[in-house]
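**Student:** Pasting the sequence and the predicted model now:
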Amino acid sequence: MGVTVLCAALVIAALVMPNTVVDVGPAKFVRLPSEGIIAAAVALALPRRPRIVLASVFGVVLGALTLINALDMGFKQYLGRSFNAILDWSLLGDAESYLEDTMGRTATLAVSVGAVVLVLLLFVLLALATVRLSNLLARHPGRATRGTLIAGVVWITCSSFGVQLAGGVPLAADSTATTLEIKARQVKDTLHDEAEFQKVAKVDAFGNTPPDQLLTSLRGKDVVFTFIESYGRSAIEDPIEAPGVDNTLAVRTQALAKAGFHAKSGWLTSATYGGSSWLGHSTTMSGLWVSNQQRYRTVMASDHLSITKAFQKTGDFDTVGVMPGIQKGWPEQSYYGLDKVYNAFQLGYKGPKFSWSTMPDQYALQQFQDRVHSKKPADGKSRMSFVILTSSHQPWAPIPKMVPWDQLGDGSIFNAIQKAGNKASDVIADTTKSRQEYGKSVQYSVTALTEWLERYGNDNTVLVFLGDHQPIARVSGNHASRDVPISIVAKDPKVLDAIDSWNWTDGLRPAHNAPVWKMSAFRDKFLTAYGSTPHPKTN
């Protein structure tokens, strides 16, 4: 009897399981699932062999839906969207790499093996449970039929009158059917989106613009595009994170002003949330809404003009990328039009990793200075640089600290700082601490970048820096926007005069009511503001 009760509880829990962390609660698991009632009725009508086969299949399908619901929970918590059964399996490898960087190889291996075993066990247990319950129904057809009819009447009545449990949870549930419908629609929409987005990517307002009509206002400038990992609106407006970050932005605005630099700042709505930074990078640079991996692959294989490639296309700029987060081949270099790229292994770093981040931002920026910025390009060209900073990547422990710039050396100075920092496992498990440490990591990254500019920038330096996405929901909140700050900093007043019509806020901190654009709008606005003439390409 006890085993049968456990089987029933397991099946019902799987049938009514929510797909978001915030919805998990006792009321969600005491509802009456319509799918269970229908399955019982079908089982009562079938002979033994078909019944057992169907019950087994039902259990396996239920296991698959339970897995998808669990993945939905994780994706909504970390990426602000549901799991896409067509596109997102490849991201599980990235998740494993993140765990390895955060927890170590041994712990990650244990977690991975445990997850596989748990999934297999889930499928087996649900299949066995549904078969056992179907056999029980077959042994007591009279009582089972009456019980099924009563349950059906109760479900219809509760559904019709909207009967609810505590917290407004409907007693009559159809979660599994709803999940199947949503996922089927998602598959259809994904396949349709692939074809439609390929058409969109072929249309380019600047696709046929001659080189001498691109970025004419920035010729002779040293332009640096920098993404700060997870630098989102929450860092500036959240009550826990904002005080420290806002103070840093105010202090650094003043320091830059003393050095002759001035800034304007606004907001962009990112195409991603919590992770998948490359979607934010490509959306900003391409002017296309790159919101999933399929779109990303399409853009990377296209000739749709990126901002960075526009600089290369002029013939007047050397183009260089500094990517401390890249630890493998990066074929995207061609799409971005970068003549040279420095990855994590080409910056001479001998210090410790800081969780996922391969090196502190300050070190990466000094290497950018030594290897790129301090050297004049050949043939009298200007330079455009694309720099991706990583120190503010979750789990925000341990966090580097600023050290004297002339003591950075090969990065060994960070050994003691890394050892004295927080453990990732302690921060991950504590929401308040995660929010606090996230704010500190943004302060560090902004300080490192603006100190670099203050120390090494010149009259021709133009810095564009922004966030790639908001941090995960545990830090930014379950209903946070996808907005990220963006700033343009320069000494030459003509650079900021060119964007005066944008109505951005003076300084490094965008005002709450500063303009908010979709991230994909930035490319055309930037190209237009700095002297590019549209010559559309339509196929």
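**Tutor:** Looks like it came in fine.
**Student:** going forward, measure contacts between C-alpha atoms and count neighbours the same way
**Tutor:** Fine.
**Student:** Let me see the ranges of the strands in the stretch 201-350 of the chain.
**Tutor:** According to DSSP state E, counting those that start in this stretch, the stretch 201-350 of the chain carries its strands in the segments 222-228, 262-269, 317-322, 340-342.
**Student:** Quick one: distance of the very next helix or strand once past the shortest one to the chain centre.
**Tutor:** Spelled out, that is strand 340-342. Per DSSP states H and E, strand 340-342 leads on to helix 361-368 as the next helix or strand towards the C-terminus. Remark: helix 361-368 is offset 24 Å from the chain centroid, using CA atoms, centre = their mean, to the nearest Å.
**Student:** Show me what helix 361-368 is packed against.
**Tutor:** Contacts defined by 3 or more CA pairs under 8 Å, 6 or more residues apart in numbering; DSSP states H and E place helix 361-368 against helix 431-456.
**Student:** how about the helix it packs on: buried residues?
**Tutor:** 433-454 (16 or more other CA atoms under 10 Å).
**Student:** Stretch 69-85 too?
**Tutor:** Result for stretch 69-85 [16+ other CA under 10 Å]: buried residues 69-80, 82-84.
**Student:** Select from these every entry located in helices.
**Tutor:** Asn69, Ala70, Leu71, Asp72, Met73, Gly74, Phe75, Lys76, Gln77, Tyr78, Leu79 (DSSP state H).
**Student:** Look up the closest residue to the first one, ignoring the ones flanking it.
**Tutor:** Put plainly, it is Asn69. Spatial nearest neighbour of Asn69, chain neighbours left out: Asn19 (4.6 Å); criterion: CA to CA, 6 or more residues apart in numbering.
**Student:** then this one, side by side with the first:
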Amino acid sequence: MSAPKPWWQLVISISVLFIVLGLPHWPGNLSLLWFARLPLELPVLFLALVITHGTTQRGLGVVIAVTLGALTFLKIANLVTYTGFARPFNILVDPALVWVALSTASQSQGAMFGAGLVVAVLATITITFSSLWWATLTLASRCTPVFKGRGITLATLMLICAFALQDVKLTSAWWPVTSFETSKFAVERVASVAEGLRNDRRFREEMATSDVMAIPTDQRLARLKNIDVLLVFAESYGRVALDDPSQFTTLRATLQQFEIELSKKGFASRSAWLTSPTFGGQSWLAHGTFLSGLWLDDQGRYDSLFISNRDTVIGDFGKNGWRTVAVMPQITLDWPEADFFGYDKIYAAQDLNYQGQSFDYMTMPDQYTLAVLDKRELSPKDRRPIMAEIGLVSGHIPWAPLPLLIAWDEVGNGSVFDIARTPTVDVDWLNQAQLKQDYTRSMDYVLRTLLSFLLIEGRENIVMIIVGDHQPAPIVSGQSATHDVPIHIIASNPALLTAIDDWHWTVGMMPTDSSPIWRMDVMREKILSAFTPPTDVRMAQDSAQ
């Protein structure tokens, strides 16, 4: 080893290791008090460096630096995913989402911002590993043969004191004076990888099982014959929108008005709750779960779906006479998954031909999206019934600026929304109250737009399913919120909804605490069972036995 480093460098190196070992992996523990503890790993690492020397010591230094660097980034990744999605980082599948995050940032804030983010990430990685390597070398330089005896004594005393203090609490908090958090975190991450691999095997077995029902193709969904079915995924429409005291007054009033206006037009509705497989983002997991009847709660499961021969809701309708359409204004790049679902027509962002300015991440207003669907697919008279999967985006964070709801005959090519919008403002990410207000306004816009769409003159023979894809980000919904989202089924012919009487959903547009809560993956089977004549369902079940 080289000559011992000055004492000030030794202090800095110990501080670096102390901070890295003390860094929490959950946002709720980000406080100065969390760092007022002795990580037990520190004296252990010190002792390991003391009792080794030469090449072994240098090799150990490399292992320590690389291991702590990797654990540091896993902790940071955990902080990010907990903040954005209220869940830990999934080592097996989440690294693939880094590109998605960078693309979203570039789309929302501009290419220069995205490039700057890449540079910042690379710089952080370089600085972190370099700092840990330097800190380990500096500490090792003090562990000379002359210092060996004193070092062993010092490290041993630190460990004895640390274990003696392990039950001592900081003030009235539950945090002890010492911690072994980093080691426990490492063990948990290794265990999560093993569990993830087991889950993947179980999921592949689940996909290989027989599909929902072997109902004859020509009888499937016969109760909806000649009915247009619109499956609308409302971005970030979560239970918090109706349960949070700061929001439910506005949105419950909107839903009440929604119900009144539907009744005047002769429509009927039912509402309940679904448990989404995702939280705060990754909307495609909710779409895939609803359509496939499989629980797709991570990217690995989602990707596995596309190497299977699993049928989906899209195929259920498409094989029985419906023209299947995807209306996806959020899709701005290639969408290879679309081939698996087998839509007859796809309207991605560029296909919708919106000529107005975007709304931050939101490529276009929901009203424009629905206007294009109406003009190109619903208005023509000589056509097949339509089954459309629609992804609305006006509820996407940051919820400002927002479009204004205008007369449908004024929508045109969308350029009117350059003016028909709320003012652009700088988002204050630390102002939770303001973010909640912005979120509430965006949900109010989405619901009022859908109501206005249904009230268009001549709207008949239609069933609309409105479902939230996930709860809004934890910055609005909180870390302890459930994964529940509202779902509404609206029919122009009330008789159609008698098919779901045994679901015991709440009548109207306002789900209650007593409304059923189902996992989102049951909806495909529920829809098939309800809207297929009972005799055919029994025949299919008998043939499967």
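**Tutor:** Alright, I've got the coordinates. These numbers were taken from a predicted model, which means no experiment stands behind them.
**Student:** Can you check which of the strands of the stretch 201-350 of structure 1 gets nearest to Gly167 of structure 1?
**Tutor:** strand 262-269 (32.5 Å; CA to CA).
**Student:** thinking again about what came up before, what residue of structure 2 takes the place of the residue nearest to Asn69 of structure 1?
**Tutor:** The equivalent of Asn19 of structure 1 in structure 2 is His25 (alignment by TM-score structural alignment).
**Student:** From Ala186 of structure 2, how far out is that match?
**Tutor:** 11 Å (CA to CA, to the nearest Å).
**Student:** more crowded one of these two?
**Tutor:** Neighbours per residue (other CA atoms under 10 Å) separate His25 of structure 2 from Ala186, with His25 holding more: 24 against 17.
**Student:** ok, back up a step: touching, the match of Asn19 of structure 1 and Ile76? I think so.
**Tutor:** Yes. At 6.7 Å, His25 of structure 2 counts as touching Ile76 under the criterion of CA atoms under 8 Å.
**Student:** For Gln219 of structure 2, give me its contacts.
**Tutor:** If a contact means CA atoms under 8 Å, 6 or more residues apart in numbering, then Gln219 of structure 2 has Asn320, Thr532, Pro533, Asp536 as its contacts.
**Student:** ok, now with 6 Å
**Tutor:** Listed by CA atoms under 6 Å, 6 or more residues apart in numbering, the contact set of Gln219 of structure 2 is empty.
**Student:** List the contacts of Glu259 of structure 2.
**Tutor:** Shown in contact with Glu259 of structure 2 (CA under 6 Å, 6+ apart): Met509.
**Student:** one more time with 10 Å, if that's ok
**Tutor:** Ala253, Phe267, Ala268, Ser269, Arg270, Leu451, Ile490, Val507, Gly508, Met509, Met510 (CA atoms under 10 Å, 6 or more residues apart in numbering).
**Student:** Give me the aligned partner of it over in structure 1.
**Tutor:** Using TM-score structural alignment, Glu259 of structure 2 pairs with Thr253 in structure 1.
**Student:** before we move on, what about Leu373 of structure 2?
**Tutor:** Leu373 of structure 2 maps onto Phe368 in structure 1, by TM-score structural alignment.
**Student:** before we move on, what about Trp273 of structure 2?
**Tutor:** So, by TM-score structural alignment, Trp273 of structure 2 is matched to Trp267.
**Student:** repeat for Asp243 of structure 2
**Tutor:** Aligned by TM-score structural alignment, Asp243 of structure 2 pairs with Glu237 of structure 1.
**Student:** try Met112 of structure 2
**Tutor:** Counting by TM-score structural alignment, the partner of Met112 of structure 2 is Thr106.
**Student:** before we move on, back to that, shared neighbours, His25 and Ala186 of structure 2?
**Tutor:** In terms of CA under 10 Å, 6+ apart, His25 of structure 2 and Ala186 are both contacted by the residues Leu71, Leu74, Lys75.
**Student:** Once you drop chain neighbours, what's closest to the first one?
**Tutor:** Once flanking residues are discounted, Leu71 of structure 2 sits nearest to Ala186: 7.0 Å by CA to CA, 6+ apart.
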